[in-house]
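K.L.:
model this:
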Amino acid sequence: MSDRASAVTSVPPLVGRARQMEALARHAAAARSGRPRLVLVDGPAGVGKTALLRAAVAADGPFAGMTVLYGGCRAVDAATGYSAVRALCGRLGLTSRKGRTSPLLDGGARRALPALVTDPADPDNPGAAPDNTFSVLQGLYWLAVNLMAEAPLVLVLDDAHWCDERSLRWLDFLLRRADGLPLLVVAAHRTEAGLAAPDALADLAAHHLPDPLRLGPLDASEVAELTAGLFPGRRPEPAFVGRLVSVTGGSPLEAVRLLRDLRSAGLGPDEEGARRIAEAGGKVVAASVHGVLAGQPGWVREVLLALAVLGDEDTAYLAALAGLSALHVEEGVEILGQAGLVQAGRREPVHDLVRAAVLDRLGATGVARLRLRAARLLSDIGRSPEETAAQLLAVPGPGDAWTTSVLRAAATQAEQRGAPEAAARYLERVREADPDDPDVLTRLGKALAETDPKRSVGLLHEAHTLTTDVRARTATAVQLALTCLSVQQSPDGARVLTEALDDLDAELGTAPEPADRELRTLAESALLIVGADEKSTLPDVLRRTAGITPPPGDTPAQRQQLAMLGVLAAVDGHPAAESVRRARRALRAPGVPLGPWSLLPASLALSLADENRAADAALETVLRGSRDTAAVWTYVLALSTRSLYRLENGAVADALADAQTSLEILGQERWGDSAVTPHTAYAAALAERGEVARAEESLTAIKRPRLDRFAWEYHWYLMAHGRVRAVGGDPEGALEAFRACGDSLDAAGLRNPVFAPWWLEAACLLGGLGRTAEAREAAAYGAPLAELWGTPRALGYAALARGAATPGPAGVALLRRAVALLESSPARAHHARALLLLGRATLAGGSVREARDHLREAVGLARRGGCVALAREARQDLVDAGGRMREITASPLDMLTGTERTVAGLVASGAGNREVAESLFVTVRTVELHLTSVYRKLGVGRRADLTEALRAGGPPPPVPPRMSA
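P.N.:
Below you'll find the predicted structure:
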């Protein structure tokens, strides 16, 4: 805990602050009971915010019995990522070799280390070099949870107006996940001060509606009480109190400074003291500081200057900066402490007004020289680049070569720490010195990709333009294009990559070196990824693939290219065998980790080709890797993609579990509104269960602008939209969606018959309406493509569409073929639909008994897959045909929500609540609530009975991969 003291420790520090202390006590009581709170203490400089916090964290204060982490922010650290977090957590001692074995770092909390250590790239640091900022935020969250397992937690942050942006974002992250946790966050900030991270502080306040504790000036009675505390036994005269209030404006800090100066001069709270106060005029603290220093040797001022710049530092380093002996520094600190200018127990000025008063006398040029000397000193003694850069950022101007080298190194540390805002600040200063350095522009663009994507792309474009070397230009083009993809500007990225590849080919000739071949393969694979994102660029990418010879797959870039060639061959309508060969070769990498851009496209190609086991294995690898690195966006994408695969295979309950889990994770993130696939998958799964209203709500929640540009998400969306309309009794609305899907697929050049089988849905719907000519037209579109693709699913779809469009015995024959083909495919839902249509067709032909058999089988198959709407439809047809069957009612397992099913599966596999929470990026409280609901719905009372209950209720729920750490 910080030992920052009030200006005059002998004076009661909380005069007039009883109401605020009572409020803090109430909030502490609420936090102890699991009702988290955020409290913002604000007021002007010198009004007593620090004194209030110090009294609150005292042993007999309102936070007694709670774990208290106290930290103060400094102006010099405002640009350093997670500096406030390190100020709060410093006393935990987690960064030493011994500290890293602390149980506080168990589980996901180990990911917090990059925010806590001095050097996040330290090879001895197991949490070094995070893949994304979310990883560190998640680690810090679990560190806080571990602390709260021991006692209620209070985070007390002083001078929050200087808090760095990343620390504020973490507090927001923590509070959004704090439901049911014993947590209190108290932050004090100066009302009139400029904020280091105004947007982050505003977001924190807006999201959590803090209780404001505003500290105003002291009134006359309170000033009189303060005076009496400093002059015990003497009653201050009313004229003296009035003069003191008038000069200080009721500021406790200024009042204490004046009272202390009076006492030092042998004066008291009387008429003569009032005259002396009147002479003080406006800048009380500055006048008091310079008054104290005027009566001391000149070297005392040098000590205070060193303290004002370096803070609580080793005596030898303070002496080096001040140009004094260590003995002079020690004596100077003692003199300044006795004068009330330096904190008791810490060698820091008692207030930033004191710091400003002594530095202002140097002038801007003098302060700049002093900070440059301090930066050199910190560098020479081996301090981290970020610590050195903090001094350099306070010096205006671009700086020399040494300065820019330190700032570059500091940016690297910030990147490794998962603090892009800090990296951007360092790089902005480097850019002042070298505005045309492509490397700086590229790094700055990457750092701004999340917070300012428009500027990010502009900077990367500028870097690309300034790069003259063809190879370096190609590498920059890859970075630019992938950034364009992340900010939904992929056509621009595809254009840049195409031009870069043309230039590279002209440079390399016909026999490039191995390194050049790998660079070219990397660029071409990136072009396939970026160009396949939108419909406008996909046809060009498909044409380009015709001239690419599939590589052997010996390098990461080759495997990435093979994966994209596999999926693009699939959507271009090639026979399935070629697509499968490429996808499997892309995944053939023993001992070599595969990235998401190899695994996700390969899984899609394999899923389209009925290679479900291999597709699931690829997705499991993505899920496991993204969970271990806390790459939440990749995790959500993989989970929602798997939901679509499972839905197409008729595993509705499993699909619903994946989709709802991904949506629950998204609901906690600021960027969740831009997601499409989780909402689409959830809506489609709900439609299969007959829950039309909820499905429509999920589709309405999609906020992606200009969704119709995109090659993958838009068609999945249209298919879900059509199914929702069909199940909801709106066949014309459904047909409109399906036909729009077909037109859009044609425009994009997507010809795979099972990717978005609108033609099948349209043929079945039109056949049921008796519009056979239109049904035959839809079937005639898709059936030849399906026969070319050649999988049992595709051939079954073709037979089903033709059978639905063909009345009479010819149609029955086609439907029999569809049932046989689909029975040998993974498409259980369409197998059940084929049985339903065959039952109707045979009934129309007079074969009642056979019809009942088909309809009864359709009911059972649909129900086992969770296709409740289809099962009810088939059951009604069976009853109408004279058959008997009970109403389709939900089993206990059907009553579970998707997330409850996922949680139940993990718990049944042996995972504890904490492990489940870390696996799904949710809180332990959320897991507990889901598990309680599972127990109630399944009628069990303990974990040991859960496995049997799940087995009795139907097929076991999907079990996400467990965390590896």
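K.L.:
C-alpha from now on. contacts and neighbour counts both.
P.N.:
Will do.
K.L.:
check the burial of the nearest residue to residue 255 once chain neighbours are set aside by counting its neighbours.
P.N.:
Distances taken as C-alpha to C-alpha, 6 or more residues apart in numbering place residue 248 nearest to residue 255, at 5.9 Å, with adjacent residues excluded. When neighbours are counted by other C-alpha atoms under 10 Å, residue 248 registers 24.
K.L.:
wait, residue 248 touches residue 257, no?
P.N.:
No. Here residue 248 lies out of contact with residue 257, judged by C-alpha atoms under 8 Å, at a distance of 9.8 Å.
K.L.:
next, count neighbours for the closest residue to residue 476 other than its chain neighbours.
P.N.:
In space, and not counting its chain neighbours, residue 476 is closest to residue 464: 5.8 Å by C-alpha to C-alpha, 6+ apart. Residue 464 has 25 neighbours, counted by other C-alpha under 10 Å.
K.L.:
which SS class is residue 398?
P.N.:
Under DSSP: H, G, I helix; E, B strand; the rest coil, residue 398 falls in the coil class.
K.L.:
ok, it to residue 426 distance?
P.N.:
11 Å (C-alpha to C-alpha, to the nearest Å).
K.L.:
ok, these two, which is more surrounded?
P.N.:
More neighbours surround residue 426 than the other of residue 398 and residue 426, with 27 against 17 (other C-alpha under 10 Å).
K.L.:
and the more buried one, what does it touch?
P.N.:
Applying C-alpha atoms under 8 Å, 6 or more residues apart in numbering to residue 426 gives the contacts 389, 393, 407, 408, 410, 411.
K.L.:
structure for this one too, so we can compare:
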Amino acid sequence: MHLVERDQELTTLTDMIQRTARGEGQVALITGGIGCGKTALLAAVGDRAREHGFEVRCAIASLAERQTPGAVLGQLTRAGGPVPADLTDPPGTAAHQDRTGHATSGTLARLGPESLDSGVSRTLQRLCAAVERRARRTPLLLCLDDVQFMDELSLHWLLLLIRGLSDAPLALVLTERGLSRPADPRLRAELRRRPEHRPLALPRLTVEGVAAVLAPYVGTDLAPALAAECHAVSGGNPLLARALAEDSRHGATDTHRTAPRLVVGDAFADAVTGSLHRGWPALLRIARALAVLREDTPADPTVARVADVEDTVRARGLRALEDAGLLADGRLRHPATAAAALVGCTGQERAVLHRRAAERLYEEGAPAVRVAHHLVAAGAGPAPWAVPQLREAAERHLAASRPASARPCLEAALRHCRDDGERLRLKALLAGATWVLDPTMGARHLVELADALRDGRLPDQYALMLAKYLLWHGRYVEAADAVERIGRRDAAVTDPLAAAEARATRELLSVTYPGLVPGGRPAPGQVAAAGDPRTRGAAALSDVLRHGPGRQVVGTAEAAMRAMRLGRTTHEWLTCAVSALLFADRTASAASWCDHWLAEARARRVPLWIAEFSSLRAGIALRQGRPHEARELAEDALARIPVESWGVCIGGPLANLIQANTDLGDHEAAAEYVEVPLPAGLFDSRFGLYYLHARGHHYLATEQPRAALDDFVNCGVLMRRWRMDQPSLVPWRSGAAHAHLALGGTTRARALAVEQLRLSGDALTRTRGISLRVLAAVGRPSQRGALLKSAVPILERSGDRVQYAGALAELGLTHLRAGRADTATELVRRAVELAEECRAPALAARLAELLPAHDTPSPAEATERHHSLDLLSPAEQRVASLTAQGFSNREISARLGVTVSTVEQHLTKVFRKLGVRARGDLRQAGALAG
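P.N.:
Now for the predicted structure:
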């Protein structure tokens, strides 16, 4: 084996061999940590000695044979060892000689410390003399590996041999491994007094040395790049570095990575495990204690307590692990090192280790989170202080938005808690912790907790939580008492934060379950006076649903979000504020805020938060005319939280999936979601409105106008009953008008369209654009063109590309009927392009059927359009390209970081240079090439 960074030591040992050959007896002790290359160096010395004509004899001491007298001597005498045939047996032993006359190991095995009388000592002295005589015939090298494990009889003989080193060509090379105890102090003392002794301490490898170890396995190009990481994991231990090299042989690079990758795999784990199991048992116990304390910063007494060793043993063991490169700053270097230390450790043994760790950390006053980690891992039999520690740890995890960590703490506390009142409070905490992981997990305790609340066994402070959770699952009867207690708590509580939460919760429930929880009707703009941001978020949503969009509502919702951070007590109010922006027709702002909170939820890895914000973002994407994106987001929401766990709130993601697939023309997929069983109570919640509206559009698209009309009308009935009849929430009259038109009810269709336009207000919002479009569809033909001309720029500004595409196509048809084929072609072509950009091929194909056959430009026209782009400056080309892709001036302004006025100025110049009159002409002029 090629030795790395051992040249100096090998030179020293070679010099020793040469001196021995000249008749100078020599002895060397090689020390170093486990796996630092002592045995490999010993083998290299043996090879050098053979090159110089030496006879080399080797023996390895082992812990298993430490109590076997003469175990090492027996290895040296086997197979033609150094003991001569004429050696007489020690007195009092039953000598057995083989056919060659050599003493057998059986003879030596019968010698023990109790037999070291004068006769045995004389025999061992004669053995030493015999070795010396053999060395004078042929230079002799004795290599003894792991002398710290040498049996007593062999050690006695070795000491005699070292004391008698003279001018005979005899060399001894010993190795001692750094363990939890050193070799026998008599050996060290004897070596120190010998002038011919050469102590050699093997250091761990440098980063450059590790690179040399890696090179034969991963190549000279990759080795330097991996060396630093490999050194950090292995600590420069040659054995561990070589194991990492083997693991990384085939995994250093792959087709998906451009950077090299160090693999910490089975070879490394085996090397660590083998190193620890070759040492003293106490060393393994110390390593296992460090493994279970890995998440802590253990003090030395804590390690000793968990390992169940004395402080002196602990100190030597830590030093041995440090020497082997397994420790860094008192901790095991790598998770794989900790895992390897625990290999072979039974579940019961691990539980004992964790129980000791919990006890010691509790005595030290460590934080409850650290103590609870070990209590959970210990499993059974905690001390009386364990339940309070587990509860405190769970509360801290929940406060830090770590529900997955809080859950096992609460479950462990429940297993050992014997107080009925405390068990109820623990179950309430567990229901809250598991709720955000999967609402179904916490549901099993809800009825019991509701009964306890009603009977007074559970404090009213839990009414907020129970009301929300019971209503979510449609358990309206059980929720009634909890809802009533929220109002009483709001009036009685003196804590302003708790009172604010109660008001915010009641407001939220009143607009989410308006058929069950009565709510107030504050005057428009009243929400600005609310102080707590949670209350402001809920009140903003309530205001926009009951009074329609307003600028003050928008400001209040955004201010509320700026004052909050995503957490256990805020995520519901953040969804309220985002929804308020959405229903105020501030789609771009709602999308920006929702993207922010969705990224935060994903970073926290809380499934319910991710699912709720994904579903909300899907609804926003639908209003942006991005059905493909909406479908992906809604599918992700259902992947995070299964359908059965959504309760009545399933109406949200289902509505998004039905509408998205309908817009994409995938009616089979939409039909599958229509067939999903609905929970009882869905249509007592606001989510039922979304579902009815989406299903109605699916029925319209699949030529079922009667079923569609029923859904739209039922949606309207609920909205009027709940005093939330705002077109910006659900424009049900648009769908109902189209259904009436399909059934021949033109008069009723026109009346609904007119009413929706009146309710949508004068602001140039998406809702108004939709209302104008539907009025054009059901109104008089003479008014159709003017209505669509008004709708098109509004829908373009709103960002809803699906609605914008539909309005363009319908306006194109009005021009076609009026004989203006060129204008019609231009408008319909742009509508097709928008549908393609929306990744809605069915819609694009349907609109493309309206294009005249002569629509495709000739090659000469295409070349002329391309050359005309050379007239544009780089800034003008960027603006033209984004405009041709369908972005509004405001969106282009945001993308390019310029003002809207600058965008308009660039567009004016673009139109003049390219000779076009409308935004839709830019794609025909080849502006996308810029």
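K.L.:
coming back round to it: what's the residue nearest to residue 476 of structure 1 in contact with, if anything?
P.N.:
If you count contacts by C-alpha under 8 Å, 6+ apart, residue 464 of structure 1 has them with 438, 473, 476, 477, 480.
K.L.:
and the counterpart of the second one in structure 2, how many neighbours?
P.N.:
Taking TM-score structural alignment, the alignment pairs residue 473 of structure 1 with residue 459 from structure 2. Other residues within reach of residue 459 of structure 2 by the criterion other C-alpha under 10 Å amount to 14.
K.L.:
not counting its neighbours along the chain, what's nearest residue 459 of structure 2?
P.N.:
residue 453 (6.6 Å).
K.L.:
I'd guessed the one you found sits against residue 463; true?
P.N.:
Yes. Between residue 453 of structure 2 and residue 463 there is a contact under C-alpha under 8 Å: 7.4 Å.
K.L.:
look at those two and report which has more neighbours.
P.N.:
residue 463 (25 against 21).
K.L.:
list the contacts of the more buried one.
P.N.:
Counting by C-alpha under 8 Å, 6+ apart, residue 463 of structure 2 has contacts 453, 482, 483, 485, 486.
K.L.:
do residue 244 of structure 1 as well
P.N.:
223, 250, 255, 274, 277.
K.L.:
in TSV, list these along with secondary structure.
P.N.:
Shown next, in TSV, are the contacts of residue 244 of structure 1 (three-state DSSP):
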residue	secondary structure
223	helix
250	coil
255	helix
274	helix
277	helix
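K.L.:
now, of those, which are buried?
P.N.:
223, 250, 255, 274, 277 (16 or more other C-alpha atoms under 10 Å).
K.L.:
could you identify the most distant pair in those?
P.N.:
Using C-alpha to C-alpha, these reach their maximum pairwise distance at 250 and 274, which is 15.1 Å.
K.L.:
residue 480 of structure 2 -> structure 1?
P.N.:
In structure 1, residue 480 of structure 2 lands on residue 495 (TM-score structural alignment).
K.L.:
so which strand or helix has that match?
P.N.:
helix 490-508 (DSSP states H and E).
K.L.:
what is that helix packed up against?
P.N.:
Counting contacts by 3 or more C-alpha pairs under 8 Å, 6 or more residues apart in numbering; DSSP states H and E, helix 490-508 of structure 1 is packed against helix 470-486, helix 514-531.
K.L.:
redo those helices as CSV? Include distance to residue 792 of structure 1.
P.N.:
Compiled in CSV, those are given as follows (distance: least, C-alpha to C-alpha, whole Å):
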stretch, distance to residue 792 of structure 1
helix 470-486, 35
helix 514-531, 29
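K.L.:
now for those, which one comes closest to residue 290 of structure 1?
P.N.:
Nearest of these (C-alpha to C-alpha): helix 470-486, 53.9 Å.
K.L.:
okay, the angle between that closest one and helix 490-508?
P.N.:
Angle, helix 470-486 of structure 1 to helix 490-508, by axes from the mean of the first three to the mean of the last three C-alpha atoms, to 10 degrees: 170 degrees.
K.L.:
quick one: helix 470-486 of structure 1 to chain centroid distance?
P.N.:
How far helix 470-486 of structure 1 lies from its chain's middle: 24 Å, per C-alpha atoms, centre = their mean, to the nearest Å.
K.L.:
buried ones in that helix?
P.N.:
470-485.
K.L.:
so which of these comes closest to residue 421 of structure 1?
P.N.:
residue 483 (16.8 Å).
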